[in-house]
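**Student:** generate coordinates for the sequence data below:
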Amino acid sequence: MTVTVRPAAPADVGEILRMIRALAAYERQPDAVRATEDMLADRLFGPDPQVFALIAELAGRPVGLALWFLNFSTWTGRHGLYLEDLFVDPEARRAGIARALFRGLAEEARKRDCARIDWAVLDWNEDAKRFYRSIGGYHSTGWEPWRLDGPALAAMQEE
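**Tutor:** Below you'll find the predicted structure:
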């Protein structure tokens, strides 16, 4: 069966949220998703979108998602793509969907003159790591992810 990858459209918002929720469940955080269809529609398709998505389809049915945004490297002087979420429905895995989504991301990077694609993977997700290595990805060392959110973010906003 042929995999089709295309930019997400407003009509995909329900499927995008479905896949985000399925990814959260897979990542052992089923109750963490706070996004709504309205929020996603606004961020992806509003007047100044800063987040983008590719949808992978098999037989016309959405089975995969790559949700991304632009970042910037002062060292290269160029943007990069940051892949926030990559998801493939369990029944569609091992059919080339993730590879097709990465080809779509690589094409976006080429069109936008991006220097690289970055992403994070959970330390326990060995299947994902094997896949990323198979496409030439590598574990970037030396940099640790950090985050400011929740009460600490609120406190910083009030300073």
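**Student:** every contact and neighbour count from this point should use C-alpha atoms.
**Tutor:** Noted.
**Student:** from residue 35, how far off is residue 141?
**Tutor:** Noted for residue 141: a distance of 31 Å to residue 35, by CA to CA, to the nearest Å.
**Student:** neighbour count for these two, which is higher?
**Tutor:** residue 35 (11 against 6; other CA atoms under 10 Å).
**Student:** another sequence for comparison is provided below:
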Amino acid sequence: MSAVAIRRAGPKDAPALLRLARALARTQNDPHDRATRADLHRAWLDDDAPGLALIAEDEAGAIGYIALMPSFESGHASHGFYISDIFVVARARQQGVGSLLLAAAARVAIATGRSSLWWVAQDGNAAAHRLYRRFVTIEQPVRAFAVFGEHLTRLAARQA
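**Tutor:** Predicted coordinates:
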């Protein structure tokens, strides 16, 4: 593999990020056709977006990304970033790209006064688990929960 560059993604990266985000969704058995360029702009790319994305590129183009959203972990009194997405295309896996993305995210965290990175991984993703175990301070078995769409609306309507 040729040299890999990691940089903060900007508005012109929306098409590549959308392609990568949809590929990640397919690997997770999530709907892969819902996110739009406008969604990515609002989340990571616009000047007033709450989060940010870093993109990994080689001579052929975008090969991975990591998306960071501000977080606060009260148990550790830690302002940090939640890694909402991390993905590397198949041809670039097992070549250090994921490590480079995590290291770049750590540098952004430190540069912005944050003291932690948090993320989750699916149970069956053994390759990712091996990578993450090289760096983590804490590994805990957790269950992830999410509420979307109509279920979110019903939850919001609850009074008791």
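**Student:** TM-score for the pair, please.
**Tutor:** After superposition, the two chains reach a TM-score (TM-score structural alignment, normalised by the length of the first structure) of 0.88; 157 aligned residues with a CA RMSD of 1.9 Å.
**Student:** and the helix or strand where residue 15 of the first structure lies, how far out from the chain's middle?
**Tutor:** Per DSSP states H and E, residue 15 of the first structure falls inside helix 13-26. Counting by CA atoms, centre = their mean, to the nearest Å, helix 13-26 of the first structure is centred 11 Å from the centre of its parent chain.
**Student:** all helices of the second structure, in order?
**Tutor:** Ranges of helices in the second structure, per DSSP state H, are 14-27, 37-40, 97-111, 126-133, 149-157.
**Student:** looking at the ones you listed, spot the one closest to residue 60 of the second structure.
**Tutor:** helix 14-27 (11.8 Å; CA to CA).
**Student:** if you count contacts, what does that closest one end up packed against?
**Tutor:** Helix 14-27 of the second structure sits against helix 37-40, strand 61-73, strand 78-88, with contacts defined as 3 or more CA pairs under 8 Å, 6 or more residues apart in numbering; DSSP states H and E.
**Student:** not counting it itself, show me its contacts.
**Tutor:** For helix 14-27 of the second structure, contacts defined as CA atoms under 8 Å, 6 or more residues apart in numbering pick out 31-33, 35-37, 40-41, 45, 55, 62-65, 85, 87, 89.
**Student:** got a ChimeraX select line for the buried ones in the residues you listed?
**Tutor:** Selection of buried members from those for ChimeraX, criterion 16 or more other CA atoms under 10 Å:
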select :32,37,40,41,45,55,62,63,64,65,85,87
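**Student:** what is the neighbour count of residue 125 of the second structure?
**Tutor:** Count around residue 125 of the second structure with other CA under 10 Å applied: 10.
**Student:** how about residue 12 of the first structure?
**Tutor:** Neighbours of residue 12 of the first structure (other CA under 10 Å): 16.
**Student:** with residue 47 of the first structure instead?
**Tutor:** 8.
**Student:** that one and residue 37 of the first structure, how far apart?
**Tutor:** 16 Å.
**Student:** what does residue 27 of the first structure give?
**Tutor:** Residue 27 of the first structure is 21 Å from residue 37 of the first structure, by CA to CA.
**Student:** now residue 55 of the first structure
**Tutor:** Applying CA to CA to residue 55 of the first structure and residue 37 of the first structure gives a distance of 16 Å.
**Student:** please apply the same query to residue 15 of the first structure.
**Tutor:** For residue 15 of the first structure, the distance to residue 37 of the first structure - CA to CA - is 9 Å.
**Student:** contacting residues for residue 106 of the first structure?
**Tutor:** residue 117.
**Student:** so what does it match up with in the second structure?
**Tutor:** Residue 106 of the first structure maps onto residue 106 of the second structure when the alignment is built from TM-score structural alignment.
**Student:** residue closest to the middle of the first structure?
**Tutor:** residue 85 (2.6 Å; CA atoms, centre = their mean).
**Student:** from residue 75 of the first structure, how far out is that residue?
**Tutor:** Counting by CA to CA, the gap from residue 85 of the first structure to residue 75 of the first structure is 25 Å.
**Student:** do the same with residue 134 of the first structure
**Tutor:** For residue 134 of the first structure, the distance to residue 75 of the first structure - CA to CA - is 27 Å.
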